[in-house]
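Participant: Following is a predicted model, sequence given first.
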Amino acid sequence: MFELYQLEQLVTIAKCGTLSEAARELYISQPALSRSMQKLEKDLGFPLFEHRKNRVIMTPTGVLAVSYARDLLKRAREMQDQLTLYNRTRNTISIGSCAPAPLWEMIPAYSSRYPDMAISTEIHAEEELLIRNLEEGIHRLIVTTGPVEKEGIISVPYFEEILYLAVPKDHPLARHKELYLRDLKNLTIILHSRIGFWYDLCRREMVNPNFILQDDLDQFVELSASSSLPSFTTNVSSRRFHRDYDRAFIHILDEEANVMYYCSCLEAEAEYLPKALQTAEETAGED
């Protein structure tokens, strides 16, 4: 019986038109490719090629074989993808979040709660992608800035995060108690790069900002504490990183900067909600 690699070779020959070019694309020698195709023809019991000068022409049977080969290779890739996804969902709790703060609590909580399962996390600013990933089984849990109102999905309030601008007390903005992001004009500011929807919000609402991006979270925390430049913080990150250094904190008034997160899962997997949220969901169900 033929092998999948032979079908890949057959499709490549049909695409390239010559054995030599197909061999280069497949990173094998031309004699090895020729022997593989001779074996395929022998196993099938009929010729697939007509050899012309400098070219290989597919016989009518060969053309049909290429069509079937493409379909089988596609199905084989789909099989691999689906089996990988199935195995991942059985052995991994995948959490997608629109921001990093929810993951700070969820990762240690789920690692303790499910010690025999891997915990994987992703941050996506695009909440429609998170919802699609939940529906398709890519994520078991997602965290968004609003409830997911779709049939078959449970969506429960999680916690609130509020954005502040932290500036040195001698900074011109330090006299303000509250500001909108649009009030921050031409501001050079230190920003962590992996902050999900927060980055898009700041980029969209601030006027001509100059972001000094930091990829490493620990370096960002250290730099924002010691630099004369402003940085953003939140009620959640301030508690986590003990950011009580000598700064003035300005509340950002934009509605989108005062966020209630929602944790969502499929109804059939309600057991994977954070434990406090399971209680809230059960109470709501009794009402």
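Facilitator: Here it is on my side, so go on. For clarity, every value in this text was computed on a predicted model and none was experimentally measured.

Participant: can we go C-alpha only for contacts and neighbour counts from here?
Facilitator: OK.

Participant: separation between the nearest residue to Ser237 once chain neighbours are set aside and Val143?
Facilitator: Spatially, and ignoring its direct neighbours in sequence, Ser237 is nearest to Ala101 (7.2 Å; CA to CA, 6 or more residues apart in numbering). The gap separating Ala101 from Val143 is 10 Å, by CA to CA, to the nearest Å.

Participant: can you check Tyr86 too?
Facilitator: Distance from Tyr86 to Val143, by CA to CA: 22 Å.

Participant: quick one: which of those two has more around it?
Facilitator: The neighbour comparison of Tyr86 against Val143 (other CA atoms under 10 Å) goes to Val143, with 29 against 14.

Participant: give me the element the more buried one is part of.
Facilitator: Under the criterion of DSSP states H and E, Val143 resides in strand 141-144.

Participant: Over to Thr84?
Facilitator: Assigned by DSSP H and E, Thr84 falls in helix 60-91.

Participant: And the contacts of the strand holding Val143?
Facilitator: For strand 141-144, contacts defined as CA atoms under 8 Å, 6 or more residues apart in numbering pick out 93-98, 102, 127, 130-131, 134, 261-265, 272-273.

Participant: and here's the other structure:
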Amino acid sequence: MVDNYLLEYLVAFAHTGTIGAVAEQLNVTQPTISRGLQKLELLLKVKLFERQPQKITLTESGIYAAQTAERLLKQHFDFADAVQNFDRKHNQLKVGATVMGPLVLIKHFSKSLSATQLTIDQQLLTDNNWQDELLQHKYSLIFTTTEIQTDQIESYYVGTEKLAIKITDFNALYQHDSVRFDELNGHEFIVSGNIGVWKTIIEHNAPRAHFLYQSYQTSLVELTRYSNFPIFKTNINTFIDKMRETKDQKRKLIPISDPQAHLAIYAAYLKGDRQSNNSLIKQTAKLFDQLT
């Protein structure tokens, strides 16, 4: 059986080309590296190196062995990560999302949710990678705008997030009961920099509106408080503001009527984890039921 450290020596040599560079990279003495590479040849019973007085190079078999060793080491680390992620997942529920709203909702109510050791990752996932994150057991549950049913993953509809604007009476749209995206063109909005898919939606549907993105929450709060700029709110934000008794006396909430302003939210999970996620999913759906 070949130990991993010998494979690491071989891969490092393939990348660096000299015993000295390998020793420096791995913080091991040169004689130790030389003995290790010789031992690897003996174990494999294959000539891996061409040795000359001042030079050592890989044979064709050595190059193949190094490439194979690199793949094996990656598989070993992937295996270890997968097992550790699996173990963590069964001792705590880690939740991620491709859209911020559901995370904001369950974070606000996390103390009243019955899920044990709930961990909420605020870094949004992309539509391209979230399925892999589930399959690698990095998350127990991921909120997404995609309904899915595969051999390993399924989803459950929990509710709909709806977009609205809040404007002061200085704005020409103030008297409206609802607005369309095309009516937002020409207006300037203060917008949080971390809104996920909503960014694409507002920019695509109101291409001539101006969006002043704020990376810092404090800047967003201050600008909202002391300016008359329109802002966006969803039914999730509005519900939490109501719970916190946060009031914005100078702005009126006006829903956006376009269907693109409504996002269906699904909780996606591995089919084998249905039971462990069931309680949190049902509680999240009940919270969505309270939204208007």
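Facilitator: Everything's here; your move. Keep in mind the model is a prediction, meaning the values are calculated, not measured.

Participant: Counterpart of the residue nearest to Ser237 of the first structure over in the second structure?
Facilitator: Using TM-score structural alignment, the partner of Ala101 of the first structure in the second structure is Gly101.

Participant: Confirm for me that its match is in contact with Asn235.
Facilitator: No: contact criterion CA atoms under 8 Å: Gly101 of the second structure and Asn235 do not qualify, at 9.1 Å.

Participant: need the strands for the stretch 1-150 of the second structure, in chain order.
Facilitator: Secondary structure of the stretch 1-150 of the second structure (DSSP state E, counting those that start in this stretch): strands located at 49-52, 55-58, 93-97, 118-120, 141-144.

Participant: average distance between the fourth one and the first structure?
Facilitator: Comparison of strand 118-120 of the second structure with the first structure after fitting gives an average deviation of 3.0 Å (mean CA distance after the TM-score superposition for the first structure).

Participant: Same question for the second one.
Facilitator: Taken over the aligned residues, the distance from strand 55-58 of the second structure to the first structure averages 2.4 Å (mean CA distance after the TM-score superposition for the first structure).

Participant: That strand - contacts with which helices or strands?
Facilitator: strand 49-52 (3 or more CA pairs under 8 Å, 6 or more residues apart in numbering; DSSP states H and E).

Participant: still on that earlier bit, quick check: the match of Ala101 of the first structure vs Gln123 of the second structure, distance?
Facilitator: With CA to CA as the criterion, Gly101 of the second structure and Gln123 of the second structure are 12 Å apart.

Participant: same deal with Thr234 of the second structure?
Facilitator: For Thr234 of the second structure, the distance to Gln123 of the second structure - CA to CA - is 19 Å.

Participant: again, but for Thr57 of the second structure
Facilitator: Per CA to CA, Thr57 of the second structure is found 45 Å from Gln123 of the second structure.

Participant: Over to Gln283 of the second structure?
Facilitator: 22 Å.

Participant: go on, Ala82 of the second structure?
Facilitator: For Ala82 of the second structure relative to Gln123 of the second structure (CA to CA), the value is 20 Å.

Participant: Glu24 of the second structure too?
Facilitator: 36 Å.

Participant: Tell me which of the two has more neighbours.
Facilitator: More crowded of Glu24 of the second structure and Gln123, by other CA under 10 Å: Gln123, with 14 against 11.

Participant: tally of neighbours for Gln260 of the second structure?
Facilitator: The number of residues packed near Gln260 of the second structure is 15, by other CA under 10 Å.

Participant: what do we get in the first structure for it?
Facilitator: Aligned partner of Gln260 of the second structure by TM-score structural alignment: Glu256.

Participant: Distance check, the residue nearest to that match when sequence neighbours are not counted against Thr121 of the first structure.
Facilitator: Using CA to CA, 6+ apart and skipping residues adjacent in sequence, the residue nearest Glu256 of the first structure is Leu201, 7.7 Å away. To Thr121 of the first structure, Leu201 of the first structure is 22 Å away according to CA to CA.

Participant: just Arg247 of the first structure next, same as before
Facilitator: Using CA to CA, we find Arg247 of the first structure at a distance of 32 Å from Thr121 of the first structure.

Participant: any chance of the strands of the stretch 1-150 of the second structure in JSON lines, plus distance to Val2 of the second structure?
Facilitator: Shown next, in JSON lines, are these (distance: least, CA to CA, whole Å):
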{"stretch": "strand 49-52", "distance to Val2 of the second structure": "17"}
{"stretch": "strand 55-58", "distance to Val2 of the second structure": "19"}
{"stretch": "strand 93-97", "distance to Val2 of the second structure": "36"}
{"stretch": "strand 118-120", "distance to Val2 of the second structure": "39"}
{"stretch": "strand 141-144", "distance to Val2 of the second structure": "38"}
